[in-house]
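K.L.:
Build me a model from this:
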Amino acid sequence: MTHFFSAAMIIIGGIIMGLSLWESRKLLVMIPFLPENKQLPLTKKIHLLQGLMLFFLLGYGIVAISFISRINILGELFVGVVFFGGAVFVLISNRIQTKMLIEAKNTLSGLLPICSSCKKMRSQNSDPKNQASWQPLEVFISDRTSADFTHSICPECLKKNFPEQADRILNKTR
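P.N.:
Here you go, the predicted model:
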């Protein structure tokens, strides 16, 4: 009776792992929405995760067959390997999920309160009348994303703010 129960649990675990492998395809759908420099490393980790799931699925099958056919030595060896692999699987899975959640958090979305005159941003749920609630656009975005800023000046602003140097600078860079 114990062998039958063990084999049933292992087969059910294999079915769950198979469904998890099928569902893991949805992780790859999120990759294009992440910053470009994060896409390849996360894609590789997701493929590694899927490889581990396939390994587990095969391991569950081998262990189930060994329990049903009562080849205990093979079952014990694979149980140890599967449990070790399970720990690695959970570690990689947690890291992937954490990185994807961090990247999703670092993506700005929704309505952003911005001053129509000076372009300062107001922190969410802060008092619009309090000057401390407003911060430069660069600070607002850098605090909430992995973006960093470098400054330059567009040709229109160059002509408006530095008319005597604008022609010389613009003609020099062409």
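
K.L.:
switch to C-alpha atoms for all contacts and neighbour counts from now on
P.N.:
Will do.

K.L.:
Just to check, Ala64 is in contact with Ile10?
P.N.:
Yes. Counting by C-alpha atoms under 8 Å, Ala64 does reach Ile10; the two are 5.8 Å apart.

K.L.:
helix/strand/coil for the residue nearest to the spatial centre of the chain?
P.N.:
The C-alpha lying nearest the average C-alpha coordinate of the chain belongs to Met100 (C-alpha atoms, centre = their mean; 1.6 Å). Classification of Met100 using DSSP: H, G, I helix; E, B strand; the rest coil returns helix.

K.L.:
And it, how far from Asn72?
P.N.:
The spacing between Met100 and Asn72, counted by C-alpha to C-alpha, to the nearest Å, is 41 Å.

K.L.:
ok, now Tyr60?
P.N.:
Tyr60 is 14 Å from Asn72, where distance means C-alpha to C-alpha.

K.L.:
before we move on, what about Asp143?
P.N.:
Using C-alpha to C-alpha, Asp143 is found at 57 Å from Asn72.

K.L.:
Now for the nearest residue to Leu54 once chain neighbours are set aside: which residues touch it?
P.N.:
Excluding its sequence neighbours, the residue lying closest to Leu54 (C-alpha to C-alpha, 6 or more residues apart in numbering) is Leu21, at 7.2 Å. If you count contacts by C-alpha atoms under 8 Å, 6 or more residues apart in numbering, Leu21 has them with Gln50, Met53, Leu54.

K.L.:
one more to put side by side:
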Amino acid sequence: MLSFAILAILLIAGSVGVISLRQPVHAALSLVATLMTLAVVYISLEAHFLAAIQVIVYAGAIMVLFLFVIMLLNVADREDAKFAWMKPAAYIVGTLTAIGLVANILQNPMPALNSESINNILNGGSAEAVADVLFNQFVLAFQLVGVLLLTGIVGATSLVQHKALAVKHEEELANG
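P.N.:
The predicted structure follows:
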């Protein structure tokens, strides 16, 4: 139990680092530390497949993609007056979302899992058990996550393309 408490503290500290660090690269590295700690939690639950996927896919490939986008966009630490309203709006939206989540949890508590369900889900973190739960019970959520990822890719591509067109236009104006 002490090990889970220590891992929980590390997860919370890493998560706070992700949202509070001002440098995007530092926040991304804090996210890597959080994802690696989560992999340790999976290992302690004897879900070795989930731990391996956590390290390979999320801490590896996804974080390389995040860092690539951060470096490509050259995100500067600046405060624009025209975007000053976004910070209070983000706090309001975040607070309302948290209140809504807590209210939903209090009104609709999850049914308790019996030991057979837990053993099936965390059966060594096998790919078969994960696939069974993912593609039978959570198929809609799985598809929505796919749409969300596709939306993020399209948005990132359009941002980069828009910036590239602006730079090309500036070069054409400079060259006359």
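
K.L.:
Overlay them and tell me the TM-score.
P.N.:
Remark: TM-score between the superposed chains equals 0.29 [TM-score structural alignment, normalised by the length of structure 1]; 65 aligned residues with a C-alpha RMSD of 3.5 Å.

K.L.:
The one helix or strand Ser15 of structure 2 maps to packs against which elements?
P.N.:
According to DSSP states H and E, Ser15 of structure 2 maps onto helix 2-20. If contacts are counted by 3 or more C-alpha pairs under 8 Å, 6 or more residues apart in numbering; DSSP states H and E, helix 2-20 of structure 2 sits against helix 24-44.

K.L.:
centre of the chain versus the helix it packs on, how much separation?
P.N.:
11 Å (C-alpha atoms, centre = their mean, to the nearest Å).

K.L.:
how many other residues sit next to Leu38 of structure 2?
P.N.:
Using other C-alpha atoms under 10 Å, Leu38 of structure 2 has 20 other residues around it.

K.L.:
Likewise for Glu116 of structure 2?
P.N.:
10.

K.L.:
Likewise for the one 5 residues further on?
P.N.:
Using other C-alpha under 10 Å, Ile121 of structure 2 is surrounded by 19 other residues.

K.L.:
cool, and Tyr60 of structure 1?
P.N.:
Neighbours of Tyr60 of structure 1 (other C-alpha under 10 Å): 25.

K.L.:
now Ser20 of structure 2
P.N.:
Ser20 of structure 2 has 12 nearby residues by other C-alpha under 10 Å.

K.L.:
who are the neighbours in contact with it?
P.N.:
Ser20 of structure 2 touches Ala27, counting by C-alpha under 8 Å, 6+ apart.

K.L.:
measure it to Val102 of structure 2 for me?
P.N.:
Computed with C-alpha to C-alpha, the distance linking Ser20 of structure 2 and Val102 of structure 2 is 23 Å.

K.L.:
about what we covered before: quick one: work out the angle between the helix holding Ser15 of structure 2 and helix 24-44.
P.N.:
Computed by axes from the mean of the first three to the mean of the last three C-alpha atoms, to 10 degrees, the angle separating helix 2-20 of structure 2 from helix 24-44 equals 160 degrees.

K.L.:
Now do the buried residues in helix 2-20 of structure 2.
P.N.:
By neighbour count on 16 or more other C-alpha atoms under 10 Å, the buried set for helix 2-20 of structure 2 is Leu7, Leu10, Leu11, Gly14, Ser15, Gly17, Val18.

K.L.:
distance of the second one from Ala131 of structure 2?
P.N.:
Distance check for Leu10 of structure 2 against Ala131 of structure 2: by C-alpha to C-alpha, it reads 29 Å.

K.L.:
do the fourth one as well
P.N.:
According to C-alpha to C-alpha, Gly14 of structure 2 stands 29 Å off from Ala131 of structure 2.

K.L.:
Equivalent analysis for the last one, please.
P.N.:
Spatial separation of Val18 of structure 2 from Ala131 of structure 2 under the definition C-alpha to C-alpha is 30 Å.
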